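> Okay, here's the prediction I keep looking at, along with the sequence it came from:
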Amino acid sequence: MIDTAGVTARLAGIGRLGVAFSGGVDSSVLLALAARALGPGRVVAILGVSPSLAAAERAAAHEVARHIGVAVVEVATHEGDRAAYRANGPDRCFHCKDELFTRIGDEVVAAHGLDAIAYGENADDARRPDRPGSRAAVAHRVLRPLADAGLDKAAVRAIARDLALPCADKPAAPCLASRIPHFADVTPAKLGQIELAEAALRRLGFAELRVRHHGEVARIELPAGDLPRAVAEPLRGEIRAAVLAAGFRFVTLDLSGVQSGAFTLPLVGPAHA
């Protein structure tokens, strides 16, 4: 097993810890390691809930937390009330994380007697220019034990497998707002369309995907290995019908495959992942 002593050392001395938790592999590994280091009764998983969180992701997060044995506290976030978030510039994630950490500070820390808050940034994330949410973490003094211990994405996934976490092989699942091109407004209606379309495609057997929202056009990103079956009948027709039912008028398939940071990286610089 990969050495996790660096994470444990960074949690030493904390009486009660809150982990900003999404159910993704990074925050799940952090939650599991914190529960192991401090005891599950001294750790709280904090899940931000808003229209940008798909219902399936919310349910999956609760499942992972139950597996780890840590209680979940849901916090309603209102990033959509912030004009800067709705404007959807490359710093949108900053405003989202700032809202989350503000709500945690106002509603959770005192109520649950927490001494610190941590989140699941890994060492690869820390090197990427398209992660403005990290600025919010710094401003709110949120800990990042995985990154500070030098654990990159590959190491985090290996730990998740060693711990037999149910999300160990889960594809990355950024929030629904990441599917909307920068400078196009983020609205609950658009987020709802994206959620419906992606849920329908998962029911058709696609595990990793993005539905990018370009007004009347849905641009579907799938791994290269899924493209041949996606364009073959009858699945092609089923995909089209499912996406049109979500409220789009046109359906396209992007031959470039799944692209991390597709909207943000061209505006802020190359990836370092």
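Received the coordinates, thanks. Numbering: from 1, shown residues only.

> only C-alpha atoms for contact and neighbour calcs from this point on.
Will do.

> ok, R229 - how many residues close by?
11 (other C-alpha atoms under 10 Å).

> Same question for S256.
11.

> For R42, see how far away V108 is.
In this structure, V108 and R42 are 14 Å apart, going by C-alpha to C-alpha, to the nearest Å.

> Kindly report the same for G215.
46 Å.

> out of the two, which sits in the more crowded spot?
Remark: of G215 and R42, R42 carries more neighbours, 19 against 14, as counted by other C-alpha under 10 Å.

> Just list the residues touching the more buried one, thanks.
By C-alpha atoms under 8 Å, 6 or more residues apart in numbering, the contact list for R42 reads 15-17, 35.

> ok, second structure coming up, stack it against the first:
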Amino acid sequence: MLSTYNAKLEKLKQLLHSYEKIAIAFSGGVDSTFLLAVANEELGDGALALTIQSPTITDDDLRDVKAFYLKNTVNYKIIHLNQLDRPAFRHNPADRCYYCKQMEFSSMADEAKKHGIHWIAAGINLDDKGDYRPGMRALKEIGVVSPLKEAGMTKTDIRYFSKMYHLPTWNKPASSCLASRVQYGEVITEEKLQKISAAERVLKDMGIRNLRVRYHHGNIARIEVAPEERAFFFDATIMDTVAAQFRKIGFSYTALDLQGYRRGSLNETLDLETKQKAKMNIHVSR
């Protein structure tokens, strides 16, 4: 087992050296933190970290990004952009993620070229398949590489290596942009994103680790937490507290998803035809 792990790590290092100079799309999550740590160790000045700062990024992720930059000697650049400026993103169609990734990685490609770097790497691993991921098409079009995936690394592998590298993100819950909480067809605004962020902060301050607050039509907040954390809400006082806090934030109604958190739950509302049209970049009326 150990030899398999070592072989994957060695392959990752070899891949990084083959690029000579590479920019890492650094979001502060488990995957990109590990990828950046290895790239920085192996390539030194040949590695450049690029972070997108926008209204869709969670405060926690941005905090982790800045903490990494403060603690480690790494070349980096924070790129400010606002996906809400693009109607195709703001109107939140089924392929919203495509437009988001197109904006983000195009901006990073432009920045990388300023530093003489022609390769951009994303923290995609072997487990990042299935579900519905239109953003992957944008990465393919731009030519983004996936060293972790090419090295055969799974999420479990990356958490193992992250712990070995003493990275604080080794057990960090999966994260995603705030826009992924908004139901398809519901126009995305900065106000809605701020409400989602504030609501998630309430739950995190109460000790919940793995969660999402989904924004639905009619100003409804749907809470998803890890299945093992659902029992936390089986208390009248806690339910009353959460409902009151969410109402202060601006949600008219608050509901708990009885299934608990699962990746891409909003995609469950999409039918097969909608997914196929979105993959073909055809706008879908919702």
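Arrived safely. Nothing here was measured: the structure is a model prediction, and the numbers come from that model.

> Just the TM-score for the two chains, thanks.
The TM-score (TM-score structural alignment, normalised by the length of the first structure) is 0.91; 267 aligned residues with a C-alpha RMSD of 1.9 Å.

> can you redo the contacts of R42 of the first structure as CSV with neighbour count and distance to E57 of the first structure?
Listed next are those as CSV, based on neighbours: other C-alpha atoms under 10 Å; distance: C-alpha to C-alpha, whole Å:
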residue, neighbour count, distance to E57 of the first structure
G15, 14, 29
R16, 21, 26
L17, 25, 23
A35, 19, 21
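
> Helices - which of the residues you listed land there?
A35 (DSSP state H).

> Tell me which of the contacts of R42 of the first structure fall in strands.
Mapping the contacts of R42 of the first structure onto strands (DSSP state E) picks out L17.

> Out of the contacts of R42 of the first structure, flag the one nearest to L265 of the first structure.
When the contacts of R42 of the first structure are ranked by distance to L265 of the first structure (C-alpha to C-alpha), L17 comes first, at 32.7 Å.

> L191 of the first structure against C175, yeah?
No. With contacts counted by C-alpha atoms under 8 Å, L191 of the first structure stays clear of C175, the gap being 9.4 Å.

> So which of these two has more stuff around it?
In terms of neighbours (other C-alpha under 10 Å), L191 is the more surrounded of L191 of the first structure and C175; the figures are 21 against 16.

> Report the contact partners of the more buried one.
By C-alpha under 8 Å, 6+ apart, the neighbours of L191 of the first structure are 51-52, 176-177.

> ok, residues contacting stretch 49-62 of the first structure?
So stretch 49-62 of the first structure is in contact with 21-24, 72, 74-79, 175-177, 188, 191-192, 195, going by C-alpha under 8 Å, 6+ apart.

> Correction: the previous question concerned stretch 171-188 of the second structure.
29-30, 56-58, 61, 84, 90-94, 159, 193, 196-197, 209-210, 212-217, 266, 285-286.

> ok, and for that stretch, which residues are buried?
175-188 (16 or more other C-alpha atoms under 10 Å).

> Quick check: the gap between the alignment partner in the first structure of Y165 of the second structure and G205 of the first structure.
Correspondence of Y165 of the second structure to the first structure, assessed by TM-score structural alignment: L163. Relative to G205 of the first structure, L163 of the first structure is positioned 27 Å away (C-alpha to C-alpha).

> More neighbours: which of the two?
Taking neighbours as other C-alpha under 10 Å, L163 of the first structure and G205 compare with L163 leading, 15 against 10.

> Reduced to three states, what does I2 of the first structure come out as?
coil (DSSP: H, G, I helix; E, B strand; the rest coil).

> how would you label the residue lying closest to it once chain neighbours are set aside: helix, strand or coil?
Nearest non-adjacent residue to I2 of the first structure, counting by C-alpha to C-alpha, 6 or more residues apart in numbering: I159, 6.4 Å away. Here I159 of the first structure is helix, with the state taken from three-state DSSP.

> Considering the contacts of R42 of the first structure, which is situated nearest to F101 of the first structure?
L17 (13.8 Å).

> Look up how far I208 of the second structure lies from the counterpart of that closest one in the second structure.
For L17 of the first structure, the aligned residue in the second structure is I22 (criterion: TM-score structural alignment). From I22 of the second structure over to I208 of the second structure the distance is 36 Å, taken as C-alpha to C-alpha.

> go on, L9 of the second structure?
Per C-alpha to C-alpha, L9 of the second structure is found 33 Å from I208 of the second structure.

> Compare neighbour counts for these two and give me the winner.
L9 (20 against 16).
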